[in-house]
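Q: got a predicted structure plus its sequence, pasted below:
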Amino acid sequence: MMNSAHEGLEEQHCHSHSGDEPRKSHHSEKLKQNLSSRLNRIEGQIRGVKAMIEKDTYCDDVLTQIAAAQSALGSVAKLLLEGHLKSCVVERIQAGEEEVIQELLVTVNKLMK
């Protein structure tokens, strides 16, 4: 089990791309394991919600489980956003790629919907 949800973030690095190569982020193994574990739990929550609907579970109970899954997914997004800001965004600004700010604003707007 992880001691901290943020453990391993400092080891994340982004690599610039050239040509048609997609931009990649290289997360530490600890962070990847943390995120993977969280996503596995979320996947289980979603399967549980589906089963609740199939069993005609009371709507309020289903909605509560949906809210829990949304919150868990939001936590994953926050971890990724934190790492992105501390590494990728900083590196790209230092490299003179100020367009990363507009890219970040678009992403944050998507997350806040």
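A: Cool, got the structure. Just so it is clear, the structure is predicted and the values come from calculations on it, not from any experiment. Numbering: from 1, shown residues only.
Q: C-alpha only now, for contacts and for neighbours.
A: Will do.
Q: would you agree Ser25 falls within a strand?
A: Yes. Assigned with DSSP: H, G, I helix; E, B strand; the rest coil, Ser25 falls within a strand.
Q: hold the first one in mind and look at this next one:
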Amino acid sequence: MSVEIAPPAPPHGYAADKDALLKRLRRAEGQVRGVARMVDEDVYCIDILTQVSAATKALETVALQLLEDHLAHCVAEASAQGGPVAQEKLAEASAAIARLVRS
């Protein structure tokens, strides 16, 4: 009896930027913890809103980088293959863009 070994899955489009993305996410995580601390310490609301805005911007930057990597890697590769795979990846990207715009 022979066992077939599946080839390794291709890396995600963000693989090359993984360290930078994780660094940005850790920074955003720290900002969110800071916001919670500010609320706990009854800091002035406008100062808290400023920090919420900074944390939101940090997460938006991560989202845009992931989207850019997805388009350049996953969508481009699927488009080269054509057919239903390409249509699926384009629909996926379109839905992701719509979610980002609505948020």
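A: Yes, it's here. Predicted, not measured: the structure shown is a model, and the values here were computed from it.
Q: the strands in the first structure, which residues?
A: 13-15, 24-26 (DSSP state E).
Q: in a markdown table, list these along with mean neighbour count and distance to Ala51 of the first structure.
A: As requested, the strands of the first structure are exported to a markdown table (neighbours: other CA atoms under 10 Å; distance: least, CA to CA, whole Å):
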| stretch | mean neighbour count | distance to Ala51 of the first structure |
| --- | --- | --- |
| strand 13-15 | 17 | 39 |
| strand 24-26 | 13 | 35 |
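Q: compare the ones you listed and give me the one nearest Met112 of the first structure.
A: Met112 of the first structure sits nearest to strand 24-26 of all the strands of the first structure, at 22.3 Å, using CA to CA.
Q: elements contacting the closest one?
A: strand 13-15 (3 or more CA pairs under 8 Å, 6 or more residues apart in numbering; DSSP states H and E).
Q: which residues in the first structure does stretch 35-50 of the second structure align to?
A: Stretch 35-50 of the second structure corresponds to residues 49-64 in the first structure, going by TM-score structural alignment.
Q: and the matching stretch, how far out from the chain's middle?
A: 26 Å (CA atoms, centre = their mean, to the nearest Å).
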